[in-house]
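Colleague: dropping the sequence and predicted coords here.
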Amino acid sequence: MKFLGIDGGGTHIAASLINESGDILKKIEIETGVNLTSVDQERLKRIISTVKAKTTEVDGIVVSFSGAGTSQRKIQLLDIFKEIFDIDNIVVYNDGESILYSLFKGSSLAIVIAGTGSLIIGMDKDQNMVRSGGWGHLFDDVGGGFWISTRIIQEAFRFRDKLREFDPIFNLLLKFYSCENIEELTSLQGKKDFKTIISSFTKKALEKPTNLVEEIINEGISDLTLRCKKILDSLGINDLYLSGSLFKSEYYLQKFQEFMYNYSLHPSNFDVSEQMALLARKYFLTE
């Protein structure tokens, strides 16, 4: 028997194929964003079909997708996977739920995800979920990569309109996107993969933070950590798992730790697609 785990995020989709013994048979990664809040259904079908073409027949799939935070989106994604893979043994989680189920050992726990977007989600000992944030790039995701880059771009336009002083990050911004002037940044909104493209600047901005970047990071992390504390207090726990690409930035992680100095933080570096494959094996392995 073979089992597939899929991790779909704002910048890429990764898949792991394992056998019934848990051995890795194949790893797949496609560099394109698949967050359900910003990708249309037909494009999503093409991407998932590409994953299907790179795998053999499978006996079970567990999917972890950012943006799959509502029952409607889960059903939409489940229907697409059933159509393309032609099996019924499929479970769909959002990116926070999937990690919680992988880490759950019978006690309450919580995780914060800071990647393209942001989300804080927890689970009590009875597996009841609590969450804060992660409501999509238009309404929330404060402290995530897309939000940080967007805030920098907003301030660049404020500088262009003579509403604020210059910051060196504006020159780096123009160079990064090969723009001659700030006005040309408006074209980013029309890109098909705009969420991935815009959020990609955050990694560069965090390498040598300017005064403006520091202000924006403090603003975002202040909001994000307040949400974390509310979730942890509601669960009566002190430990928080960290996941997502932003925690790979030494600067971002340090700032986050400063805001959460009274709590125990645990970076989680496991491969999500592999963990989803192992969950699929657990759920669907038959004698």
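Modeller: Noted; the coordinates are in hand.

Colleague: please count neighbours and contacts with C-alpha atoms only from this point.
Modeller: OK.

Colleague: for the chain, what's the longest helix?
Modeller: Selection of the longest helix in the chain by residue count, based on DSSP state H, yields helix 211-235.

Colleague: identify each buried residue in that one, please.
Modeller: Along helix 211-235, the positions that meet the burial threshold by neighbour count (16 or more other Cα atoms under 10 Å) are 212-214, 216-218, 220-222, 224-225, 227-229, 231-232, 235.

Colleague: mind giving me the packing neighbours of it?
Modeller: Counting contacts by 3 or more Cα pairs under 8 Å, 6 or more residues apart in numbering; DSSP states H and E, helix 211-235 is packed against strand 109-114, strand 118-123, strand 129-132, helix 145-160, helix 250-259.

Colleague: what's the next secondary structure element after that helix?
Modeller: Taking DSSP states H and E as the definition, the helix or strand that follows helix 211-235 towards the C-terminus is strand 239-243.

Colleague: what angle do that next one and strand 118-123 make?
Modeller: 140 degrees (axes from the mean of the first three to the mean of the last three Cα atoms, to 10 degrees).

Colleague: which strand or helix spans the spatially closest residue to Ile148 that is not a sequence neighbour?
Modeller: Counting by Cα to Cα, 6 or more residues apart in numbering, Thr202 is the residue found nearest to Ile148 once chain neighbours are left out, at 6.3 Å. With the criterion set as DSSP H and E, the secondary-structure element containing Thr202 is helix 201-205.

Colleague: put this beside the first:
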Amino acid sequence: MTETHPTAAGEALVLREDRDGIAYLTLNRPNQFNALSEELLDALQTSLDAIAEDRGVRVVVLAGTGRAFCAGHDLKQMRGRSERAYFQQLFRRCGEIMTRIMRLPQPVIARVHGIATAAGCQLVASCDLAIAEEGARFAVSGINVGLFCGTPSIPLSRNVGRKQAMEMLLTGGFISAAQAANRGLINRAVPAEQLDEEVLKLARTICGKSSASVALGKAMYYKQLEMGVEQAYQFASEAMADNMMLEDVAEGIDAFTGKRPPHWRDR
């Protein structure tokens, strides 16, 4: 297990443990419901940067300690400041980390329990995949303290329908894990006792694929989302042609026709 950015008490803000090609990143501010302090954001950035360069990691699982996944920004820390420049930097920093998750070559799975609110819900929406326990709840609740969740609205509105997103943003109300699954915010909700098993099953399935093709495909997927249909088809055609040039494709086809498991190369 790797610890990053220890607190004054010596406790790590982000825990990392690697097992069988899966990097488990765990937010570790349980007494604060894993609120995203400046220090925790820095620790998460450091961890993601390290994983991006780690060829041994095929999938990332993002989780939280204690009773919650993540309660969003640290409001007490924010309340201690009053400079506009500080808040500009804070929200931009958070947005950069959410974008880093999207640009990471490895798929990121959110393992959600308890609550995921405001920037915590933003974190779930920014992950490539998400599985939650049935008792988990989600909200973009900044409006309840007078702060419209502008930056969380970006990934939220790219996951769920516009009117559903606006209702969450304007009311600050919670939705259940079942509702989150129905709206596309998460992939599925499972009983709490099955959460780790379901996350591991999904992670292992992805680990069994070509990491080079997964990385290429993930980058292509997010880029084409911002394009018009015709441009997206042109871009995807070029990406698939690049994909076809990978040694893993030749190996995959030969394995399929030869009725044997493929032997992928490292990313």
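Modeller: Received, thanks. None of these values were measured; they are calculated from a predicted model.

Colleague: let me see the TM-score of these two.
Modeller: The TM-score (TM-score structural alignment, normalised by the length of structure 2) is 0.29; 139 aligned residues with a Cα RMSD of 6.2 Å.

Colleague: rewinding a little: a markdown table for the helices and strands packed on helix 211-235 of structure 1, including mean neighbour count and distance to Ile99 of structure 1?
Modeller: Below are those laid out as a markdown table (neighbours: other Cα atoms under 10 Å; distance: least, Cα to Cα, whole Å):
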| stretch | mean neighbour count | distance to Ile99 of structure 1 |
| --- | --- | --- |
| strand 109-114 | 26 | 8 |
| strand 118-123 | 26 | 10 |
| strand 129-132 | 17 | 12 |
| helix 145-160 | 21 | 20 |
| helix 250-259 | 16 | 19 |
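
Colleague: quick one, which of the ones you listed gets closest to Leu44 of structure 1.
Modeller: helix 145-160 (19.9 Å; Cα to Cα).

Colleague: quick one, the helix or strand just after the closest one and helix 211-235 angle?
Modeller: Sequence-wise, the next helix or strand beyond helix 145-160 of structure 1 is helix 169-176, with elements assigned using DSSP H and E. Counting by the same axes, to 10 degrees, helix 169-176 of structure 1 lies at 90 degrees to helix 211-235.

Colleague: what comes up buried for helix 169-176 of structure 1?
Modeller: Of the residues in helix 169-176 of structure 1, those with enough neighbours to count as buried (16+ other Cα under 10 Å) are 169-170, 173-174.

Colleague: identify the farthest-apart pair in those residues.
Modeller: Taking every pair in those and measuring Cα to Cα, the maximum separation is 8.8 Å, between Ile169 and Leu174.

Colleague: closest to Gln275 of structure 1 out of the helices and strands packed on helix 211-235 of structure 1?
Modeller: For Gln275 of structure 1, the closest of those is strand 109-114, at 15.5 Å, according to Cα to Cα.

Colleague: could you say what helices and strands the closest one packs with?
Modeller: By contact count (3+ Cα pairs under 8 Å, 6+ apart), the secondary structure elements abutting strand 109-114 of structure 1 are helix 95-103, strand 118-123, helix 211-235, strand 239-243.

Colleague: mind doing that once more with 6 Å?
Modeller: For strand 109-114 of structure 1, the elements it packs on are strand 118-123, strand 239-243, judged by 3 or more Cα pairs under 6 Å, 6 or more residues apart in numbering; DSSP states H and E.

Colleague: any chance of the ones you listed in CSV, plus distance to Ser132 of structure 1?
Modeller: Below are those laid out as CSV (distance: least, Cα to Cα, whole Å):
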stretch, distance to Ser132 of structure 1
strand 118-123, 5
strand 239-243, 14
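
Colleague: looking at these, which is closest to Glu29 of structure 1?
Modeller: Comparing those by their distance to Glu29 of structure 1 (Cα to Cα), the top pick is strand 239-243, with 18.4 Å.

Colleague: what ranges do the helices span in the stretch 1-150 of structure 2?
Modeller: When assigned using DSSP state H, counting those that start in this stretch, the helices of the stretch 1-150 of structure 2 occupy the ranges 38-52, 75-79, 84-103, 119-126, 150-157.
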